[in-house]
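J.: 3D, please:
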Amino acid sequence: MHEINVKLIRSPIGYNERQKRTVRALGLTRMNQTVTVPDNPQTRGMVRAVRHLVDVTEMPTDDANVASEEQADAAS
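T.: Sure thing, here's the model as predicted:
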């Protein structure tokens, strides 16, 4: 599964309550905190809603690691 790193670079103070809740739902509570979240449409939508407050970097995926995870999922 692909993941992205989301870092809170600006304070949500002064922004509307919905954006504050979105930042909190991403797991961000402090400035310069970085969390790793799954890369899916729901998370991407949340990040897009607060894109002016966060910095996003995609985690590099190792093809061998992804293949072994898929094999493990198929075996179970």
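J.: drop to CA atoms for contacts and neighbour counts, all remaining ones
T.: OK.
J.: Now do the same contact list for the residue most central in space within the chain.
T.: Central residue of the chain (CA atoms, centre = their mean): Val37, 3.6 Å from the mean position. For Val37, the contacting residues are 3-6, 26, 43, by CA atoms under 8 Å, 6 or more residues apart in numbering.
J.: one more to put side by side:
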Amino acid sequence: MAKIKVTLVKSLIGRKKDHIATASALGLNKIGKTVEHDETPQIRGMVNKINYLLKVEEV
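T.: From the prediction side, this is the model:
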């Protein structure tokens, strides 16, 4: 299964509560934090929801 590396590049301050919750569910709580996830439809949907806050790379 493919993996993706997700990095939070913008602040969560002032964002919608569901966008903050989505970032938290991905394991992102500070700017610059990077996590790796398997590329599943669920993870891809969460990434697409808050893509304006993230940098995504294929691993």
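J.: follow-up on the earlier one: quick one: the residue nearest to the centre of the first structure is in a helix?
T.: No: under DSSP: H, G, I helix; E, B strand; the rest coil, Val37 of the first structure falls outside any helix and is assigned strand.
J.: Run through the helices of the first structure in chain order.
T.: Ranges of helices within the first structure are 17-25, 41-49, 63-75, based on DSSP state H.
J.: nearest spatial neighbour of Leu28 of the second structure, skipping sequence neighbours?
T.: Leaving aside its sequence neighbours, Leu28 of the second structure sits nearest to Leu8 (CA to CA, 6 or more residues apart in numbering; 6.4 Å).
J.: how close does the one you found get to Pro41 of the second structure?
T.: To Pro41 of the second structure, Leu8 of the second structure is 20 Å away according to CA to CA, to the nearest Å.
J.: go on, Ser11 of the second structure?
T.: Applying CA to CA to Ser11 of the second structure and Pro41 of the second structure gives a distance of 25 Å.
J.: Tell me which of the two has more neighbours.
T.: Legend: neighbour count by other CA atoms under 10 Å for Ser11 of the second structure and Pro41, higher for Ser11 (14 against 9).
J.: Just give the closest residue to the more buried one, not the sequence neighbours.
T.: Ile31 (6.2 Å).
J.: who are the neighbours in contact with the one you found?
T.: The contact partners of Ile31 of the second structure, by CA under 8 Å, 6+ apart, come to 7-11.
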